[in-house]
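J.: can't give you the sequence, but here's the structure:
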């Protein structure tokens, strides 16, 4: 990895925000702010002149909005982009669109007391910018309508009682979309923790539900976990699973930070290890940090099958790497093969023939 500072271009129509972001990022020795731009047209010229490693991009700007600029940028000159967007419902939807188009990450812009709120996010912003500088930009348009799954269960397939638990962070919006959209309607039940603010997860669940054959919902407390359904942890609460008689149910609650996050992947995976044991599959996808490593190790120790996204297809090979090095990952796979492996494991565990 390069030891040179990440060279950043800040794109925002507000002079105050450009100044604040410049000061916040410049305080980190691992970052050099090489320029600012008040709109995408100025940004386009500065990208040509300065060749930045990373762009921070506002969504609402004059002359051309951030989404349209991002779409053109990813088509002509793909590069790491960190979105800076509001926590409003409209902001959440636009940010998810940006992540689906290839933006690496985002920082939520506070809606009140902007100066103090942004200052509090200085460390988060700097860490995300540095991670973006080292990220692999994968440009992919998400499906626009609910498709037929790209996979068909093999003979002998059964999803009964199997639980699939997935954790993701940076790059996870695109990665989860690819994995879940490839699953057939008859898939095993899936529980997911994706690092995301509270105002984003309900929007993300709705967007996934519109493009997947499985039913995707934001998890609610005591909801029964059913095959063919995906349950996404709310952005400000932990998701656990527990047994209720013969059924698995969602347990949603608690706002303490575990491994630095709420919701936490570790919290989810520990609960799956305890409740489902060997009748589960644990998966760590792209992400920054170490959340999920210990939970996945506990799942593997309990007899579950465990998978990790490989380095080549991870936007940020942080969480999968730590989980692999800790011994929690049994098999590393490219992102495009994970959905198929889920179905193969279900076949094998039920005594059927594994698909080739």
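T.: Perfect, I can see it now. Just so it is clear, the model here is predicted, and its values are computed rather than measured.
J.: C-alpha from now on. contacts and neighbour counts both.
T.: OK.
J.: give the buried residues for stretch 124-137.
T.: 125, 126, 128, 129, 130, 131, 132, 133, 134, 135, 136, 137 (16 or more other C-alpha atoms under 10 Å).
J.: make that stretch 69-89, sorry
T.: Buried residues in stretch 69-89, counted by 16+ other C-alpha under 10 Å: 69-71, 73-74, 78-87.
J.: got another, please set it beside the one above:
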């Protein structure tokens, strides 16, 4: 049976294009269209779609307000369509916060005449979202009320996840520690869980690849930085890694970690081709860490489509002292990347997302 799709956009042109793309798919059919958030709520209750495409920028009720109402009144998987402006990026990160499964960046603004360039991405992401159980999207793990305020970040909460009695100690002066994280669809929510469970005294840097297009990773880093007790930032080319700081690879750039004398340094490039359909790629990050020598590494693979990270982890394990953690099927929004790692027998632990921070800390002093 085909998945039922509701297309929501204030532009008739965009509604037509998106509907045509989805209707051309053998797995999906468009059962309705809506011009704004108010219209969408009525259509959802009437048509019971399996998934919705929702424009961020709309009159009457914008995409964010519509999403909040949808998730509270008639929850259904949602894929947001957004422009790549600074405001659009910030609103998109909010959308993920309020329960959107994924988002798609329009190639040239609110009304993109060249939307055909991303036809394959639209079909793939909308279909993937239609398979996500709504139970995994409910609740708001991003709420700042769930976490200590940034100004209190050095005052650690009484959290048993941060106690590491009898844990293997992997961090010492001769062998510094490095934490690597790779994720894709559903990643912002998963990163929220993990980074907010790491203490400000974390004795290692964190390097992160989150599959996102250019223009969105800065907003994600700023949002996570406002909640986590460690520092979270978008990585910059040539900067040295500092303990207690997480570096998110910028969209459109591969990120490698390299040795510069006794320091670990970020190397960014956008000249190399996509790997596994992505730039940044988790494989590229993991492979680079395998060339460092002397680092004790924790590598984490979380929710996402595809298998990015598996081959990189394989090479990392061949070349270094590595503990690999995969997110469990139970908490993954999309059980693709972790499933691939587990199937390849590369995972040392399989953990629900809420416990990944604790698992990381087992290997830290």
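T.: Great, that's in hand. For clarity, every value in this text was computed on a predicted model and none was experimentally measured.
J.: TM-score of the superposed pair?
T.: The TM-score (TM-score structural alignment, normalised by the length of structure 1) is 0.92; 344 aligned residues with a C-alpha RMSD of 1.9 Å.
J.: before we move on, back to that, residue 24 of structure 1: which of the buried residues of stretch 69-89 of structure 1 is nearest?
T.: Closest approach between the buried residues of stretch 69-89 of structure 1 and residue 24 of structure 1, by C-alpha to C-alpha: residue 84, at 13.6 Å.
J.: list the contacts of the closest one.
T.: The contact partners of residue 84 of structure 1, taken as C-alpha atoms under 8 Å, 6 or more residues apart in numbering, are 56, 57, 58, 59, 106, 107, 108, 109.
J.: most surrounded residue in these?
T.: Neighbour tally across the contacts of residue 84 of structure 1 (other C-alpha atoms under 10 Å): the maximum, 29 neighbours, falls on residue 57.
J.: my read: it touches residue 80, true?
T.: No. Using C-alpha atoms under 8 Å, residue 57 of structure 1 makes no contact with residue 80, being 10.5 Å away.
J.: residue ranges for the helices of the stretch 51-200 of structure 2, please.
T.: Taking DSSP state H, counting those that start in this stretch as the criterion, the stretch 51-200 of structure 2 contains helices spanning 63-73, 86-97, 119-130, 187-195.
J.: need the ones you listed in CSV (columns: distance to residue 112 of structure 2).
T.: Shown next, in CSV, are these (distance: least, C-alpha to C-alpha, whole Å):
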stretch, distance to residue 112 of structure 2
helix 63-73, 17
helix 86-97, 14
helix 119-130, 12
helix 187-195, 26
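J.: can you add distance to residue 36 of structure 1 and give the buried residues of stretch 124-137 of structure 1 back as a markdown table?
T.: Output for the buried residues of stretch 124-137 of structure 1, formatted as a markdown table (distance: C-alpha to C-alpha, whole Å):
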| residue | distance to residue 36 of structure 1 |
| --- | --- |
| 125 | 16 |
| 126 | 16 |
| 128 | 18 |
| 129 | 15 |
| 130 | 17 |
| 131 | 20 |
| 132 | 18 |
| 133 | 17 |
| 134 | 21 |
| 135 | 22 |
| 136 | 23 |
| 137 | 22 |
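J.: closest one of those to residue 259 of structure 1?
T.: Among these, residue 128 lies closest to residue 259 of structure 1 (C-alpha to C-alpha), at 16.8 Å.
J.: name all residues that make contact with the corresponding residue of structure 2 for the closest one.
T.: Using TM-score structural alignment, the equivalent of residue 128 of structure 1 in structure 2 is residue 125. By C-alpha under 8 Å, 6+ apart, residue 125 of structure 2 lies in contact with 79, 102.
J.: what sits against the closest residue to residue 130 of structure 2 other than its chain neighbours?
T.: The shortest distance from residue 130 of structure 2 to any non-neighbouring residue, by C-alpha to C-alpha, 6 or more residues apart in numbering, is to residue 51 (5.0 Å). Residues near residue 51 of structure 2 by C-alpha under 8 Å, 6+ apart: 3, 4, 5, 6, 76, 77, 78, 79, 126, 129, 130.
J.: let's have these in JSON lines, adding distance to residue 311 of structure 2.
T.: Formatted as JSON lines, those follow (distance: C-alpha to C-alpha, whole Å):
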{"residue": "3", "distance to residue 311 of structure 2": "33"}
{"residue": "4", "distance to residue 311 of structure 2": "35"}
{"residue": "5", "distance to residue 311 of structure 2": "35"}
{"residue": "6", "distance to residue 311 of structure 2": "37"}
{"residue": "76", "distance to residue 311 of structure 2": "34"}
{"residue": "77", "distance to residue 311 of structure 2": "31"}
{"residue": "78", "distance to residue 311 of structure 2": "31"}
{"residue": "79", "distance to residue 311 of structure 2": "29"}
{"residue": "126", "distance to residue 311 of structure 2": "27"}
{"residue": "129", "distance to residue 311 of structure 2": "25"}
{"residue": "130", "distance to residue 311 of structure 2": "28"}
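J.: of those, which are still contacts in structure 1?
T.: Contacts conserved in structure 1 for these, using both residues aligned by TM-score structural alignment, their matches' C-alpha atoms under 8 Å: 3, 4, 5, 6, 76, 77, 78, 79, 126, 129, 130.
J.: quick check: of these, which lies closest to residue 21 of structure 2?
T.: Residue 21 of structure 2 lies nearest to residue 126 out of these, by C-alpha to C-alpha, at 10.7 Å.
J.: list the contacts for the closest one?
T.: By C-alpha under 8 Å, 6+ apart, the neighbours of residue 126 of structure 2 are 51, 52, 53, 79.
J.: before we move on, the earlier item: distance to residue 159 of structure 1 added to the contacts of residue 84 of structure 1, as TSV?
T.: As requested, the contacts of residue 84 of structure 1 are exported to TSV (distance: C-alpha to C-alpha, whole Å):
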residue	distance to residue 159 of structure 1
56	43
57	42
58	43
59	41
106	35
107	37
108	38
109	41
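J.: map the residue nearest to residue 130 of structure 2 onto structure 1.
T.: In structure 1, residue 51 of structure 2 lines up with residue 54, judged by TM-score structural alignment.
J.: repeat for residue 239 of structure 2
T.: Aligned against structure 1 by TM-score structural alignment, residue 239 of structure 2 finds its counterpart in residue 223.
J.: its match contacts residue 247, doesn't it?
T.: No. Taking contacts as C-alpha under 8 Å, residue 223 of structure 1 lies outside contact range of residue 247: 10.2 Å.
J.: show me which of the two is the more surrounded one.
T.: More neighbours surround residue 223 than the other of residue 223 of structure 1 and residue 247, with 14 against 11 (other C-alpha under 10 Å).
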